[in-house]
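Asker: here you go, sequence then predicted model.
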Amino acid sequence: MNGLTEKKKVTIMIAIITAMFFSAINQTIIGVAMPRIIAKLGGMDYYSWAITIYLLTSTVASVLVGKLSDIYGRKPFILAGIGLFSIGALLSGFSATIFQLIAYRAIQGAGAGIIMSTAFTAMGDLYEPRERAKWTGVMSAVFGVSSVAGPLLGGYIVDHLDWHWVFWIFLPIGLIAFTLILLHFPQVEKRQGESVDYFGSLFLTTTIVPMLLAFSWAGEGLHKYAWGSWQILGLLAVTVVSLLVFLWVETRVKTPVLPLGLFKNSIFTVSNLVGFFLNAGMMGAIIYVPFFVQGVKGISPTMAGYVAMPMSIAMLVTSALAGQLMTKTGKYKKMAISGLLVMTLGMVLMYFMVPTTPIYLLVLYMIVLGLGMGIAMPVFSLTVQNAVAPQELGVATATSQLFRNLGGTIGIAVMGSVMSASMSAKMNQLSATMSQGAASMPADPALAEKLSLFTNPQNLLDQPKIEAALHSLPPESQTVFAHMLDTIREAMSYGITTTFLTGAIVAGFAVVIALFLKEIPLRSQNTPEQKKSSENEKRATSTAEWDGAQAAGKA
C-alpha cells in the first residue's frame, strides 16, 4: 500500500479505528449489563457459556484469519468481521432464551476476533514500524476509552431503557465502519502459489478449543469441575494430541496456517511469551478488582465504575504517549521493561490492601497499574510486526493475539482457583470467631436463615440484600452479625489480594523474559527517494531476525 497518499492512509486508519471502537465498546457495555440480561432471560446455570462461547470463537477466528488475510488481503476479512459482529449484536438483542443468546454471542465473537486480528495487521500494511508505533498507541487508547465509557453507558441503559438497546445502540457505528472500509480500503490481488492449510486449521482449532474449555471450566463453583476430574483431564488430553498432530501437519504442508519457522525468530518468540504472561497477570488480577471494590468495600456497582475510571484514563494516556515516543525514538525495549515493572508494582501495592484501606489509596494503586499497562501493552504487537517479513504480517499478528488470549484465559482460571483456595483457608482460620458469634445467638430458625447470608462470601457482592437482612435483625443481634460480616470481608479481602500477588509474580516472569528481547531499530516509512537505501537498511539493521522470518515464510 505504499502508493497511497498520507490523506488516504489516515482515512483508512479512521475506518479501522471506528471498526475497533465498535467491537470494543460493545464488549465493555455488555459486561456490566449481562447480570440484568440473564435475570430477564433466565438460565443462570448457563451464564458462563455466554462469556465462554464468545472467547472461544473470537480466539479461533483471530488466529485462523491471519494466514488467510496474508493470501487474500485484509479487506474482505475486516468487512466480514464487521458484518458478523453486527449480525450477532442485532440477533442478540432479539434473544428470547439464554440458548439463543449463547448462539448469537458465538457469531459476535467470531466477528470480533476477525476485526481485532485484521485491524492491527492492516495498520502494518499501511505504515512501516517507526510510524506504526504512533498508531499502535492510538489503537490501544481506543480500548481505554471503551473501558471508561462502556460500563457507565451499559449501566445507564439497563437502568433506564430496555436491555435490548445494549446490543443495538452502537449498530450505526458498525454501519459507518463497514461503509468506510468498503469505500476506502484498497483490495489486493490473491497471492499466487499459496493455498489454504485446511488440516492445519482443523487441528489448530481442536487444540485451542479444548484447552480454553478446560481452563474455563476447571476450579470451584457452580458447574465447575475439579482440576483432576476426568472432564478436565480429557480436554487437556485432546489438546495435547491435537497439538502433536498440528505440529506434524505444519512441517509437511506447503503453506502452513502457522509457520513454525517464525519461532526461530527470537524477537517473535520472546514478544509472544511476554504477551502471554503480561495478559495472564493483568487479566487474572484486574478482573477481581470489582470483587474487592463491591464485596469488600461495599461500593455499589455504579460507583464502582467511577472508582475504576482513573485506571482506564491512565492507561489511555500512557498508551498514546508510548506510541508517540516509540515513533520519535524508534526504540522500545526500555519502555517495555519499565511498563512491565510499573504494572508489577501496581499489583504488589494492591496486595497490601485490607478492608480498611481508604478508597483514595485503592484508586491510586489502580492508577499505577493503569500507567504500567498503558506503557507495556502497545509494545509487543509492534515488536512482532517489526521483526517479521511483510508477507508474514497477518499470521504473525494473529499469533500475537492468540498468545495474549490464551494468557488471559489461563490467567483468569488460575487466579480464580487461587482466590477460592486462599479464601477457604482464611475462612477456616476465622471459623472459631464465626462459631462463637453463632453460638451466642438464640436458637431461632429465622435468625439461622439470615445467618446463612453472612457466611457466604458471594452474598457480599449484593450489598442491598446484606443491608436489608442486617436491618431486619433485632438490635441486640445486629452487633454480632456485623462482626461476622467483617470477618467474611476479611476472608474475601485476603483471597482477592492473594490473586494480586500471584498476578505480580506472573508479571515478574514477563519482566524477566523481556530482558532477553532483542532491540532492532523500528523501520522507517519508505519514501520514493529512500526506497533503495531503505532496503539496504532493512538488511543492515535486522539481518538475523529478517532472514529468520523470510526463511520461516518459505518453510
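Answerer: Thanks, I have the structure now.

Asker: contacts, neighbours, all on C-alpha from now
Answerer: OK.

Asker: was I right to think T318 contacts L371?
Answerer: Yes - if you go by Cα atoms under 8 Å, T318 and L371 touch, sitting 6.0 Å apart.

Asker: list the contacts of G219.
Answerer: Y225, A226, W227, A413, G416, S417 (Cα atoms under 8 Å, 6 or more residues apart in numbering).

Asker: do you know how far the second one is from Y47?
Answerer: Separation of A226 from Y47 (Cα to Cα, to the nearest Å) stands at 19 Å.

Asker: who has more neighbours, these two?
Answerer: Y47 (17 against 14; other Cα atoms under 10 Å).

Asker: how near is that one to L41?
Answerer: 10 Å.

Asker: overlap in contacts of the two?
Answerer: The contact sets of Y47 and L41 overlap at I98 (Cα under 8 Å, 6+ apart).

Asker: tell me how many other residues surround G93.
Answerer: 18.

Asker: that one and F170 touch, don't they?
Answerer: No - with contact defined as Cα under 8 Å, G93 does not reach F170; the gap is 11.9 Å.

Asker: list only those of the contacts of G219 flagged as buried.
Answerer: Among the contacts of G219, the ones that count as buried by 16 or more other Cα atoms under 10 Å are Y225, W227, A413, G416, S417.

Asker: which residue is the nearest non-sequential neighbour of the third one?
Answerer: Computed as Cα to Cα, 6 or more residues apart in numbering, the closest residue to A413 that is not its neighbour in sequence is F215, at 5.6 Å.

Asker: included below, for side-by-side comparison, is a second structure:
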Amino acid sequence: MGNVMSSKENEWLMKKRTNRPFVLAAVMLAMFMAAVEATIVATAMPAIVSEIGGFSKYSWIFSSYLLMNAVTVLIYGKLSDIFGRKPILIIGIIIFLIGSILCGLAQSMDMLIIYRFVQGLGAGAVMPIASTIIGDIYTKEERAKIQGYLSSVWGISAIIGPVLGGVLVEYISWRFVFWMNIPLGLLAIVSLVFFLHEKIEKKKVEIDYLGALFLFLTVSSLMIVLVEGGVAWAWTSLTTVFLLSVSVLFLILFIVQEQRAINPMMPFTIWKDRSIFIANATSFTTGIILMGISSFLPAFVQGVMEKSPMVAGFTLTTMSIGWPISSTIAGRLILSIGFRKTSVIGGLFLMFGGVVFFFLSSDDGPLMAMFGSFLIGVGMGFSTTSFIVLIQSAVQWSERGIATATNMFMRNLGSTVGAALLGGVLNSSLKNYLQKQGNDVEASLNAAHSLLNPHGNDSLSHQAREVLQEGLNIALHHVYIFVLAFAVVSFMLILFLPREKRE
C-alpha cells in the first residue's frame, strides 16, 4: 500500500510542480534529436559508404545502433521507475551526444560501427523515457491528444532532416550529420534540469544486470547470423548452427532469470494483459517494416533510380509526414471508436504501403516511392499512437516506465532484427545475382558503393554499372517482399486485439 501511495504522490507532485509546457518542449526537443538522426543518417549513408567504403557492412551501421538501443531500453525504463525519469534521460542524452561526436570523427567503416554502438547506448533512454514523462504529467484523455504534438516532431524532422542531410552531404561533409545533434541535446538537458520536478522515494534496489547480459547475448548472436548468413558463411554451416544455438540458450537463461529476479528487467506480469501482449508483438513486426523502408529506400533511389541524396531523402520525408498526421487523427479516434478500430486502420495502411513497394520498380520514379513511404507512415502513426496510449493507461506510475520501455524495446528489437535480416537478404540476393552473371563477387560487392556516390559513378564502366544496378534492383525487391509479408502479419495480429467494453 505504501508503494502505491508513493507512486500516486509522485505523479501528483510532478503534475503540480512541473512546468508542463516547457517540459513538453524539452521532451519534443529530445525526440526531435532522435527523429532527425533516423532520417538524416539514412539519407547520408550512401555518401558515407562512398567515401569510406565497406558496402558489405552497410546494414551494420544500423544494426550496431539498434542493437544497443534495443538492449538498453529496458534497463533505462526500469531505472527510470526507480531513480526517476529526469536523471536517466539526461544521462542517456549525454551518452548519445558523445557517440555523435565520435561518429563524426570516424575514419573507417569499422570505427563508425563501433561509435554507433556508443550512440545507440545513449539512444536507448531517449524515446521511451520521453514518452513515459508525457504519460506521467498528462491524463489519459490529454495523452491521446498530446501524441499528435509528439508525432509532429517526426513531420518537422522529416522536412528538415533529409533537406539538411542532402545539403551537408553535397556541399559540406557527412560528418556534420552527426555533429548537428550537439546543440539540440544540450538545450534539451538544460530545459529538463530547470522545468521537470520529481519526488522519488529513496530505497535500496537490485538491478537485473544479469538479465540484460543474457538478452544482449541472445539478440547479438541472432543478429550476426542474420547479417552474415548466406554471405560470409552458408546458412547450414557449423558457425550458423552454433550461433543460433547460443541465441536459444541465452534466451532460455533470460526467461529463467526474469522469473526469479527481484526486480526483473522485463516483468512478465505485464505481458499477461492480452492488449499489451498484442501491442508489443505487433510493434515487433512494424519495427521490421520501418527498418526495411528507412534503411534501404535511399539505396534504391540513389543506386537504382540514379537520383540525388536529397531526392532520396524526400522519399523518406513523406513517411515522416504521414506519421504525425495520422497520429493526430488517431488521438481523437481513440476517444471515439477505441484502440482496436484505430489500430485496424493503421494495419490496413501498412498493407497498402507494402503492396506499393512490392510493385516498385526503377521505371516508376521517386514519386511512387514517396507514395508508398507515405502510406507506411500513416499506418505507423495510427498503430503506434494507439499502442502507447493503451499501454500507459493499463499500468500505474511504478510500472509505466518499464511498460512503455517494453513496447519501445519490441519495436527496436524488430528494427534490429529487420536491419540484420533484410541486410542479409540484400547481400545474399546481390551475391547470388553476381554469381549467375559470372562476376567476381567480392570485387563487385566492394565496387557496389560506387553506385551510391552522390557525385556520380564514373569510376564504373557502363557494363559494370548496369550489372550492379540490376543486381541491386533485384536484391531490394526481395527486401520489399519481406516488408509486405510483415505488413500482412501486423494486420493479422491487430485483429486479435480484444474488443473494448463500452463504459
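Answerer: Noted; the coordinates are in hand. Quick caveat: nothing in here was measured; it's all calculated off a predicted structure.

Asker: TM-score for these two?
Answerer: Overlay of the two chains. TM-score (TM-score structural alignment, normalised by the length of the second structure): 0.85; 490 aligned residues with a Cα RMSD of 3.5 Å.

Asker: coming back round to it: distance check, the equivalent of the residue nearest to A413 of the first structure over in the second structure against V417 of the second structure.
Answerer: Using TM-score structural alignment, the equivalent of F215 of the first structure in the second structure is L226. Going from L226 of the second structure to V417 of the second structure by Cα to Cα gives 8 Å.

Asker: likewise G424 of the second structure?
Answerer: 10 Å.

Asker: rewinding a little: which of L226 and V417 of the second structure has more residues huddled nearby?
Answerer: V417 (27 against 23).

Asker: correct me, but that one touches I288?
Answerer: Yes - counting by Cα under 8 Å, V417 of the second structure does reach I288; the two are 6.8 Å apart.

Asker: elements contacting the longest helix along the first structure?
Answerer: Looking across the first structure with DSSP state H, the single longest helix is helix 393-439. Here helix 393-439 of the first structure touches helix 47-72, helix 98-126, helix 198-217, helix 266-286, helix 359-387, helix 475-514, going by 3 or more Cα pairs under 8 Å, 6 or more residues apart in numbering; DSSP states H and E.

Asker: can you rerun that using 10 Å?
Answerer: Under the contact definition 3 or more Cα pairs under 10 Å, 6 or more residues apart in numbering; DSSP states H and E, helix 393-439 of the first structure sits against helix 47-72, helix 98-126, helix 198-217, helix 266-286, helix 359-387, helix 445-454, helix 475-514.

Asker: give the buried residues for the last one.
Answerer: This means helix 475-514 of the first structure. For helix 475-514 of the first structure, a neighbour-count test (16+ other Cα under 10 Å) marks 477, 480-481, 484-485, 487-511, 513-514 as buried.

Asker: do the same with the fifth one
Answerer: Neighbour-count burial for helix 359-387 of the first structure flags 362-387 (criterion: 16+ other Cα under 10 Å).

Asker: now it on the second structure. Mean distance?
Answerer: Compared with the second structure after fitting, helix 359-387 of the first structure has a mean deviation of 2.7 Å; criterion: mean Cα distance after the TM-score superposition for the first structure.

Asker: got the angle for that helix vs helix 98-126?
Answerer: 60 degrees (axes from the mean of the first three to the mean of the last three Cα atoms, to 10 degrees).

Asker: common neighbours of L226 and V417 of the second structure, please.
Answerer: S220, G423 (Cα atoms under 10 Å, 6 or more residues apart in numbering).

Asker: neighbours of F170 of the first structure, just the number please.
Answerer: Here the number of neighbours of F170 of the first structure (other Cα under 10 Å) works out to 17.

Asker: that one corresponds to which position in the second structure?
Answerer: Per TM-score structural alignment, F170 of the first structure is aligned with N181.

Asker: residues contacting the closest residue to its match other than its chain neighbours?
Answerer: Leaving aside its sequence neighbours, N181 of the second structure sits nearest to M33 (Cα to Cα, 6+ apart; 6.1 Å). Residues near M33 of the second structure by Cα under 10 Å, 6+ apart: 27, 93, 96-97, 123, 126-127, 153-154, 157, 180-185, 188.

Asker: cool, T318 of the first structure as well?
Answerer: 137, 140-141, 324, 339, 370-378.

Asker: can you redo those as JSON lines with distance to L244 of the first structure?
Answerer: Formatted as JSON lines, the contacts of T318 of the first structure follow (distance: Cα to Cα, whole Å):
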{"residue": "G137", "distance to L244 of the first structure": "37"}
{"residue": "S140", "distance to L244 of the first structure": "35"}
{"residue": "A141", "distance to L244 of the first structure": "38"}
{"residue": "Q324", "distance to L244 of the first structure": "42"}
{"residue": "G339", "distance to L244 of the first structure": "35"}
{"residue": "G370", "distance to L244 of the first structure": "38"}
{"residue": "L371", "distance to L244 of the first structure": "40"}
{"residue": "G372", "distance to L244 of the first structure": "37"}
{"residue": "M373", "distance to L244 of the first structure": "34"}
{"residue": "G374", "distance to L244 of the first structure": "36"}
{"residue": "I375", "distance to L244 of the first structure": "36"}
{"residue": "A376", "distance to L244 of the first structure": "33"}
{"residue": "M377", "distance to L244 of the first structure": "31"}
{"residue": "P378", "distance to L244 of the first structure": "32"}
